[in-house]
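In: sequence first, then the predicted structure, then my questions.
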Amino acid sequence: MATVLVADDFLENRDILCRMLQLIGYRTVSAANGEEAIQMALAHRPDIILMDLSMPVMDGWEATSRIKALDELRHVPVLAVTGHVTPHEIQRAIDAGCVDYVAKPIDFEMLVGKVTALLQNGRDGQVS
């Protein structure tokens, strides 16, 4: 069973995503900010990370950069789940290490499709 780390500062978003992912068979762990996302990724070694970009303490851009700088986590694909969808913001996410993004409000079918594809195609993923 694949493990998904859901990093989002809004409890409701984390809960909904985790419940929906659990219903289709994924194990989930969650984090409320970027710093916590790094700690949870190190502790749980997820197969994929869903990263909100705008969070307190440490934003998702910085957290992704730090995760990708760690040898033990650099292979884990990070999928940005965000309302920041201008070309500049998406490029910034890709530059930080995200392999792709899903815009908020979340189309859950699209999200699951991207998560499934990233898990099936290997952990390094490709930007679509």
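Out: Cool, the structure landed. Residues are numbered from 1 along each chain as shown.
In: can we go C-alpha only for contacts and neighbour counts from here?
Out: OK.
In: now the strands for this structure?
Out: 3-7, 27-31, 48-51, 78-82, 100-103 (DSSP state E).
In: what's in contact with the third one?
Out: Residues from elsewhere that reach strand 48-51 (C-alpha atoms under 8 Å, 6 or more residues apart in numbering): 3-8, 60, 64, 76-82, 115, 118-119, 123.
In: let's bring in a second one:
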Amino acid sequence: MAKILIVEDDQNNRDLIARLIQLMGHEPILANDGAQGVALARSMQPDLIIMDMGLPVLNGWQATHRIKSQPATSHIPVLALTAYALNEDRLRALSSGCDDFETKPIDITRFREKVSAMLARSNHRVDGDTI
């Protein structure tokens, strides 16, 4: 069972994503703003972070940059999940440190595939290095 941090300010979206994660057999950890997401990434060391980009306090780009800039959390994969659907938004998310990008509304099949693939890739890492 993987621990997955969901950083999402909209309660309905957060609850939906948490239910999907539970149905996949994983443990959701919930944060409702970017600052809380950074703090929980550090303290909980999740296996994956699902990051909304339009967040209060710290937006998703800022939160991801902070997570990826800290040695203790830089290895944690981040999936951007956002309503910002333009190619430039995808490029901005990837340049801030996100490892993949998915748009809202959620395509459940594609979302599950991306989460599974990201977890499989991260299970092949030891101290940030790929085996």
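Out: Nice, thanks for sending it over. None of the values given here were measured: they were computed from a predicted structure.
In: returning to what we had before: so which of the strands of structure 1 gets nearest residue 70 of structure 1?
Out: For the strands of structure 1, proximity to residue 70 of structure 1 was assessed by C-alpha to C-alpha; strand 78-82 is nearest, at 13.3 Å.
In: for the strands of structure 1, give me a markdown table that also has distance to residue 111 of structure 1.
Out: Shown next, in a markdown table, are those (distance: least, C-alpha to C-alpha, whole Å):
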| stretch | distance to residue 111 of structure 1 |
| --- | --- |
| strand 3-7 | 12 |
| strand 27-31 | 15 |
| strand 48-51 | 9 |
| strand 78-82 | 9 |
| strand 100-103 | 6 |
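In: so which residue is smack in the middle of structure 1?
Out: residue 50 (1.7 Å; C-alpha atoms, centre = their mean).
In: what does that one correspond to in structure 2?
Out: Counting by TM-score structural alignment, residue 50 of structure 1 corresponds to residue 50 in structure 2.
In: ranges for the helices of structure 1?
Out: Assigned by DSSP state H, structure 1 shows helices spanning 11-23, 34-44, 60-68, 87-96, 108-120.
In: wait, which of the ones you listed is closest to residue 102 of structure 1?
Out: Once the helices of structure 1 are compared by C-alpha to C-alpha, helix 108-120 is nearest, at 6.4 Å.
In: average gap between the closest one and structure 2?
Out: Following the fit onto structure 2, the mean deviation recorded for helix 108-120 of structure 1 is 0.8 Å by mean C-alpha distance after the TM-score superposition for structure 1.
In: what's in contact with that helix?
Out: For helix 108-120 of structure 1, contacts defined as C-alpha under 8 Å, 6+ apart pick out 47-48, 77, 79, 102, 124-126.
In: for PyMOL, write the select line for the buried members of the residues you listed.
Out: Burial among those is assessed by 16 or more other C-alpha atoms under 10 Å; the matching PyMOL selection reads:
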select buried, resi 47+48+77+79+102+124+125
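In: so residue 26 of structure 1 is in contact with residue 5, correct?
Out: No - with contact defined as C-alpha atoms under 8 Å, residue 26 of structure 1 and residue 5 do not form a contacting pair (10.1 Å).
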